[in-house]
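S.K.: Predicted coordinates and the sequence they were generated for:
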Amino acid sequence: MKWSVALMVVLIAFSSSFAGTYGIHHPTDAVQESGSADESTYIPEMRWLSEEHPLISAEQVEHYAGVGISEGKRAVIMYENGSVSYDYFSSGNDAYDLIIIAPDDWKDSLAPLQQHKESHGIQTMVVGLNEIYGGTYFSVQGRDDAEKIKYFIKNAIEEWGIEYVMLVGSYYRLPMRNAVHIWEDRHRLVTFAIPTDLYYADIYRYEGGTIVFSTWDTNGNGVYGEVYEGDLGENDIIDVYPDVYVGRLACENERIVRNTVEKIIKYENKAYGEEWFKRMILVGGDTFPGWGVVEGEFMNNFVADIMKGFSFYRIQYSQGNLNAVEIEKALEKGAGFLYYSGHGFPYGWATYAIDDENETWVGRYFIPYIAALFNGYRLPVIFLDACLTAKLDFNSSDLREDGVPMPINATFPCFAWSFVRHPYGGAIATVGATRVAFTGVDEEGPHWGAGLLAASFFEAYQETDILREEFAGAQEAYANNAPGDTFTLQEFILLG
């Protein structure tokens, strides 16, 4: 029996009892940072979507300068007390628009995608990892494979004028950088690693009036993206603005590459202008029963107000239809977007009934259910406002922690990627978190965390219908609106 079938059987067998370890973390009191003796700044509650989370907090930032890409143009971005300005500059040549980076033995399977993109006027080049490591196109720079890839992207920007990067490969086939958050617990330092593709998008930073390469290791100790709680250590200086539009196809093998390429080509050739695309599926319940607003449904409705011109299929606890069957029916009909707000796991999602003090899981939807989807090219882009759904290093230990007996050690496709890799339907792309997430939502709307990034993502759609630009626009807007939070920007990735 293949591991994928075995995983399906195990998840279905235990779906009624597990998915409980990652319960809600009841929020602490709202934080107030003192200014003068007679004034303070209110910071909305940081509500973690998991009981197991890092002991971090977002800091107030008054001013900084970074480098990013906005509307296809690179700029120095100045932030000053909530005001943002852009100083655009030229980035040189325009030989290519898109580079696809993948293991060398997959290049032939990616050739149809290259041809498809070029037929639509997108100059595309497929580059093998060994070509990068061996210096086929540019001199090799970098201390490890991830940094060599990042330097290659920098050179491709400056020499070829690229704007888009497609990474093809799973967590184990194409390197993923781990950013590190460090805090003190019982007089010992705890290290929390966050797999992130923002590392490959954030090529530059601004230092002393000069644009420089962003190593994510400014303290030079070989640990990348370090953020210490308080004064425990020297933070790495990172610029969280993306400088290139990055997404990943987390393919495990060449068969998945071929299936995914075929799926993308079919979608891009047939979906444009279809009536089903103007439908949007909204899924949510009460993420934190008894705490203020009904967060999941509130965020569903908040996003609906942003997405003008769409009709909405609400699958919510208050509608009485929050169940897997209703979700399957909605996806089969086709939709341009699906937005879920609630709790998440590497293998699915689930949330709570409104004001349910017992916190009983409702609306559960797991990886095995995706296999039953046959929605063809009627594929949504899915934003998963939740924990862990894009945990690309999902493995047996995650299931054991949730009480699922796994006698073998194995790795599995995570929930977010399972939608994209499904050959007969699912989704064309997903946005999800590689680790636990937090949110800050009250009756005024989302203030930070997963909820604010979700709202920023759908607001960016009002400016562009190019997915990678939409995601980068959301990252940029989030950095401007919540400049003290690198955690959220690092953990959310685009798959597709």
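M.R.: Looks like it arrived, so ask away.
S.K.: Only C-alpha atoms from now on, for both contacts and neighbour counts.
M.R.: Fine.
S.K.: could you measure Phe394 against Asn321, distance?
M.R.: To Asn321, Phe394 is 30 Å away according to C-alpha to C-alpha, to the nearest Å.
S.K.: Those two: who's more crowded?
M.R.: More neighbours surround Phe394 than the other of Phe394 and Asn321, with 22 against 15 (other C-alpha atoms under 10 Å).
S.K.: Check whether that one really touches Asn409, as I assumed.
M.R.: No. Between Phe394 and Asn409 there is no contact under C-alpha atoms under 8 Å: 11.1 Å.
S.K.: and whatever helix or strand Asp305 lives in, what other elements does it pack with?
M.R.: Asp305 is part of helix 295-306, with elements assigned from DSSP states H and E. Using 3 or more C-alpha pairs under 8 Å, 6 or more residues apart in numbering; DSSP states H and E, the elements in contact with helix 295-306 are strand 279-284, strand 337-341, strand 445-448, helix 449-461.
S.K.: Tell me who's in contact with Tyr204.
M.R.: Gly66, Val67, Gly68, Ile211, Val212, Phe213, Ser214, Asp239, Asp243 (C-alpha atoms under 8 Å, 6 or more residues apart in numbering).
S.K.: Could you do Trp3 as well?
M.R.: Trp3 neighbours (C-alpha under 8 Å, 6+ apart): Ala410.
S.K.: cool, and Trp160?
M.R.: Counting by C-alpha under 8 Å, 6+ apart, Trp160 has contacts Gly92, Asn93, Asp94, Ala95, Tyr96.
S.K.: can you pull the contacts of the residue lying closest to it once chain neighbours are set aside?
M.R.: Closest residue to Trp160 apart from its sequence neighbours, by C-alpha to C-alpha, 6 or more residues apart in numbering: Ala95 at 4.8 Å. Listed by C-alpha under 8 Å, 6+ apart, the contact set of Ala95 reads Gln123, Trp160, Gly161, Ile162.
S.K.: this is the comparison structure:
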Amino acid sequence: MYMFQCDKRGVVRRHGMHKIYIKIFILFFMRRILAVLIIFVMLAPSLGENVYNIKDSEENETTTSIATYDFLIIAPDQWLDSLQPFVDFKEMHNVKTKLVGLSECLKMNGRDDAEKVKYYIKYAYDTWEIKYVLLVGGRKPGFKERWWMPVRYVYNSFGSGFWAEPKFLSDLYFADLYDSNGNFQSWDTNNNGIYGEWRNGSVDKGIDLKPDVFIGRWPARSEEEVKIVVEKTIDYEEHAYGSTWARRIVVAAGDTYPEYPSYEGEITTSEALQYLEGYNVTKLYTSDGTLKGWRDIVREVNKGCGILYLDGHGNPMSWTTHMPNSTEWIPDFKVTRMIYLKNNGMYPICIVGGCHNSQFNVSFTNTFKIYEGIDKWYRYLYKGENSPECWSWWITRKMGGGSVATLGCTALGYTKEDKKSWDGATTWLEPHFFWEYGVNGTKIIGAVWGKDLRDYLNRYPIDWDSPPESDSAIDAKTVEEWVLFGDPTLPIGGYSD
């Protein structure tokens, strides 16, 4: 009897005894499989614990390995390539930078685009521990108000009739993420879709207002403007340190309120100067004849200076002040006269005290909006809201001259003379900016801005139960409207390395 036999195709077939061997083979391996299963069941709890611990370890490793960043830049997607050299420069100076397209931010949940951007900043703050934020983008061209980067209007309402200002722009909204109890700050505490409201019958009480991140904006209206400010900012931060021009400050002021006995602008700028040491100071004052008009400012800026501080009156199109004890205005420093700024490579940080110099929603198209009514059209022209771009941004994005960063008001600016207490407002805020830098030693411009606002709110806490247009409402508006056009991570005086 044969165990194997080939068929006609040569394939081995099993006969007879092969069935017995198969049964033995199955029994042998079944016993071993059963033994393995018993051991597995007995050890299952401890194995489960080991698997859980490994998973926890992996999660911990993932958590600890999440990248952290210092600086978040949000920009329209189509402008990202133009910002990459700036990102590379920041990384070279050990500023960990995250560049994000606006479309990514708009994936967040939110009631409108501005809130979505704010939630993304909150996410970046919570996840990456970012400290600084730069919003890139201003108003788009055209008659209709549309934005490259979302904005937030705040309804801390003031005035009536011709001077009514029911709303204004506030970038502080994007920086104030949490209150002191860790609650998200929507700036709409009564949930009616109107933000920062302080007017008759409705108040968004309890807004914290203190910035959790330090924020700046480049309100560029084109990619070319982005390229200009990138180049200017890198130039300043790379070359300002150690230069004689960067240790020079120019101040310009006069008799802000002729109806009062003192020269308010000159007093405020003089107070600011006392906080700076080691600076070569040039004072341009109407009281001594050194400031007769805009040409005096341009002449001194063109010599090179690290700081330019103007204190007086303004609108989106110009800045000026009064001759002493007179209602006469000096020839104003209009945006159209900035073509005479030739301080290429010697760009100052500019602090401008005046109304609306940083009102970045203006447009030349307002010149033609007579169809909205004669009264409204006249207000556009009288208030300078038909300027192609606002004064503060114009001087910042000026090619071959101008400033590297500018701080100013997006709305009506207030001084102590506007408060019943005769204390605070920009009369305190602006000089304290210099104190924070010169005395307290904060060197990064965004941090100086943010700490200045925090200190102001600590000194003048907001009473949300006071009526609209009260001193507290002025204090709130003073911080809400003060905006930084520039790189918030900019080191004042440039990098030393």
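M.R.: Looks like it came in fine. These numbers come from a predicted model, not from an experiment.
S.K.: and the aligned partner of Leu284 of the second structure in the first structure, how far is that from Ser456 of the first structure?
M.R.: Using TM-score structural alignment, the equivalent of Leu284 of the second structure in the first structure is Ile315. As judged by C-alpha to C-alpha, Ile315 of the first structure and Ser456 of the first structure stand 22 Å apart.
S.K.: same thing with Leu495 of the first structure?
M.R.: Leu495 of the first structure is 17 Å from Ser456 of the first structure, by C-alpha to C-alpha.
S.K.: Same question for Val9 of the first structure.
M.R.: Val9 of the first structure is 37 Å from Ser456 of the first structure, by C-alpha to C-alpha.
S.K.: which one of these two has more residues nearby?
M.R.: Ser456 (24 against 13).
S.K.: Am I right that the more buried one is in contact with Ala477?
M.R.: Yes. Applying C-alpha under 8 Å, one finds Ser456 of the first structure in contact with Ala477, separated by 6.4 Å.
S.K.: What count of nearby residues applies to the match of Leu284 of the second structure?
M.R.: 24.
S.K.: quick one: it is in a helix?
M.R.: No. Looking at Ile315 of the first structure with DSSP: H, G, I helix; E, B strand; the rest coil, it is strand, so not inside a helix.
S.K.: if I pick it, what's in contact with it?
M.R.: Here Ile315 of the first structure is in contact with Ile281, Leu282, Val283, Gly284, Asn321, Leu322, Asn323, Glu326, Ile327 (C-alpha under 8 Å, 6+ apart).
S.K.: Which helix or which strand is home to the equivalent of Ser418 of the first structure over in the second structure?
M.R.: Using TM-score structural alignment, the equivalent of Ser418 of the first structure in the second structure is Trp394. Per DSSP H and E: Trp394 of the second structure is located in helix 391-396.
S.K.: what span of the first structure lines up against the helix or strand following that helix?
M.R.: Past helix 391-396 of the second structure, further along toward the C-terminus, the next helix or strand under DSSP H and E is strand 405-409. Counting by TM-score structural alignment, strand 405-409 of the second structure pairs with residues 429-433 of the first structure.
S.K.: Mind listing residues that contact the matching stretch?
M.R.: Contacts of stretch 429-433 of the first structure (C-alpha under 8 Å, 6+ apart): 380-391, 416-417, 419-420, 491-496.
S.K.: Return the subset of those lying in helices.
M.R.: Ala416, Trp417, Phe419, Val420, Glu491 (DSSP state H).
S.K.: Look up how far Thr260 of the first structure lies from the third one.
M.R.: In this view, Phe419 of the first structure and Thr260 of the first structure are 11 Å apart by C-alpha to C-alpha.
S.K.: Among those two, which residue is more densely surrounded?
M.R.: Phe419 (28 against 23).
S.K.: tell me the contacts of Lys167 of the second structure?
M.R.: Lys167 of the second structure touches Tyr153, Val154, Tyr155, Asn156, Ser157, counting by C-alpha under 8 Å, 6+ apart.
S.K.: All good on my end, thank you.
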